[in-house]
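Enquirer: sequence? don't have it. structure:
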């Protein structure tokens, strides 16, 4: 276990928002956006393991999640200050959410932030979103990318249903699926052909850095 991840995890569990922010800014992650997000992700994975081993309580895990969302808000605010003067003629759009029954939405907030910092118009709809509500929002917002997060195995059939419905949208959005299961399960087996499977934050960074956008067929895993 990375010593920095352990130190950050303790700050999150102790509810120390500003100390966690200062810690991240003083480390290497403070100078690199993806490292910043990746360290938060690894710390929350570590905290999840502590909960599974009954070494922390559910309440403590909730405290850590709340601190993380504050950190993401600070990061979002600082990115706005750095990019507010850059006004592209037309921003590409992306929306992100967790399927119904998924309560952990930190990942989609991180991905939404990262897309936003790279010039996209993003909307993060968070946790536990019913298909009908996702579809209604997508029809109105018309995003080029729809990102779905799944962390619980028994929700995989539900993800397939979401994708099949959203793929019928007339403007042809790219459907991106990620989450904790992406690294441990063969999501291609559970998703329709053409679904973009994202296993790590690095893959998202590579897509945006090397292509400038996200399109059908330009991902590592399609």
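Expert: Noted; the coordinates are in hand. Because the structure is predicted, anything quoted here is derived from the model rather than measured.
Enquirer: Please count neighbours and contacts with C-alpha atoms only from this point.
Expert: OK.
Enquirer: by contact count, what packs against the helix ranked longest in the chain?
Expert: Ordering each helix of the chain by length in residues (DSSP state H) puts helix 58-83 first. Counting contacts by 3 or more C-alpha pairs under 8 Å, 6 or more residues apart in numbering; DSSP states H and E, helix 58-83 packs against helix 3-13, helix 17-26, helix 33-52, helix 106-117.
Enquirer: what angle sits between the helix or strand that that helix is followed by and helix 106-117?
Expert: Next helix or strand after helix 58-83 toward the C-terminus (DSSP states H and E): strand 93-99. With axes from the mean of the first three to the mean of the last three C-alpha atoms, to 10 degrees defining the directions, strand 93-99 sits at 180 degrees from helix 106-117.
Enquirer: Packing partners of strand 93-99?
Expert: helix 106-117, strand 121-129, helix 131-141, strand 145-149, helix 156-166.
Enquirer: between the longest helix of the chain and helix 3-13, how big is the angle?
Expert: Using the same axes, to 10 degrees: helix 58-83 against helix 3-13 is 110 degrees.
Enquirer: before we move on, back to that, tell me which of the helices and strands packed on helix 58-83 is the most buried.
Expert: Each of these was scored by mean neighbour count; the highest is helix 106-117, a mean of 22, by mean count of other C-alpha atoms under 10 Å.
Enquirer: Put this next to the previous one:
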């Protein structure tokens, strides 16, 4: 025979775990929402700027018909075959790849925000749930809770990491193409851009390493934070 008190206790713990999970998901998304919005706006603006560069650089992949006609008028022999320069191919390849990564970053952020929208809706459901005094109020929570909610934090962190890395690689490819583009026309400008980009990425790498290193350091026992 099933013990009713034991059944109620198990159900209470289950509902309490659901409530804690939903609250943790909602709070995590609320913290990440501002960063995701900024990343989405930046990736959109960067994609527009990159498209402007591609409109100009893509002309080097196509033959100039007016120049070909002029060569035919000046020369009696057969005109020279049109070939793209290695620099043009390199720059366009880097910038097109950068554009794809930037748009993929925006898509990843939209996926994260779509997931966060469900977390925000579940937070609204939890606000009306009081399992201590009104256990019947947990009905909407039980009906809408899904197993995927248990893995929301992990999925959100993965999407954030993918979007951040994608945007960083996209910027790196854009700067690499910009260096190659300017180097062929004006070496000094290309060197200056390369130095500035190297300094910025070196500082970003040092900041990331320092953050990871300090996050694993344990607080000493005599530290005043231990007593807070």
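Expert: Yep, that arrived. Only a predicted model underlies this, so the values are computations on that prediction, with no experimental measurement involved.
Enquirer: Could I get the TM-score for this pair?
Expert: After superposition, the two chains reach a TM-score (TM-score structural alignment, normalised by the length of structure 1) of 0.24; 84 aligned residues with a C-alpha RMSD of 5.5 Å.
Enquirer: List the buried residues for the longest helix of structure 1?
Expert: 60-61, 64-69, 71-72, 75-76, 79 (16 or more other C-alpha atoms under 10 Å).
Enquirer: and what of stretch 125-137 of structure 1?
Expert: Those would be 125, 126, 127, 129, 131, 134, for stretch 125-137 of structure 1 by 16+ other C-alpha under 10 Å.
Enquirer: which one of the residues you listed is nearest residue 109 of structure 1?
Expert: Closest approach to residue 109 of structure 1 among the buried residues of stretch 125-137 of structure 1 (C-alpha to C-alpha): residue 126, at 7.2 Å.
Enquirer: Quick check: chain neighbours aside, which residue is closest to that closest one?
Expert: residue 97 (4.8 Å; C-alpha to C-alpha, 6 or more residues apart in numbering).
Enquirer: tell me, what residue is most central in structure 2?
Expert: Most central in structure 2 under C-alpha atoms, centre = their mean is residue 163, positioned 1.5 Å from the mean C-alpha point.
Enquirer: Give the helix, strand or coil label for residue 109 of structure 2.
Expert: Recorded secondary structure, residue 109 of structure 2: helix (DSSP: H, G, I helix; E, B strand; the rest coil).
Enquirer: Just list the residues touching it, thanks.
Expert: 36, 39, 40, 159, 160, 163 (C-alpha atoms under 8 Å, 6 or more residues apart in numbering).
Enquirer: please redo it, this time with the cut-off set to 10 Å
Expert: 33, 35-37, 39-40, 43, 103, 115, 156, 159-160, 162-164 (C-alpha atoms under 10 Å, 6 or more residues apart in numbering).
Enquirer: do residue 179 of structure 2 as well
Expert: 91, 173, 186, 187, 189, 190, 191, 192, 193, 194, 197.
Enquirer: Pull the number of nearby residues for the first one.
Expert: By other C-alpha atoms under 10 Å, the residues close to residue 91 of structure 2 number 23.
Enquirer: before we move on, what about the fourth one?
Expert: The burial metric for residue 187 of structure 2, expressed as a neighbour count using other C-alpha under 10 Å, is 14.
Enquirer: Quick check, it in contact with residue 180.
Expert: Yes - applying C-alpha atoms under 10 Å, one finds residue 187 of structure 2 in contact with residue 180, separated by 9.3 Å.
Enquirer: How far away from the center of its chain is the longest helix along structure 2?
Expert: Under DSSP H, the helix in structure 2 containing the largest number of residues is helix 4-57. Distance of helix 4-57 of structure 2 from its chain centroid, counting by C-alpha atoms, centre = their mean, to the nearest Å, is 12 Å.
Enquirer: Which elements pack onto it?
Expert: helix 86-127, helix 139-144, helix 152-185 (3 or more C-alpha pairs under 10 Å, 6 or more residues apart in numbering; DSSP states H and E).
Enquirer: Can you add distance to residue 25 of structure 2 and give those helices back as JSON lines?
Expert: Below are the helices and strands packed on helix 4-57 of structure 2 laid out as JSON lines (distance: least, C-alpha to C-alpha, whole Å):
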{"stretch": "helix 86-127", "distance to residue 25 of structure 2": "6"}
{"stretch": "helix 139-144", "distance to residue 25 of structure 2": "14"}
{"stretch": "helix 152-185", "distance to residue 25 of structure 2": "6"}
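Enquirer: OK, contacts around residue 33 of structure 1?
Expert: So residue 33 of structure 1 contacts 75, 79, 114, 117, 205 (C-alpha under 10 Å, 6+ apart).
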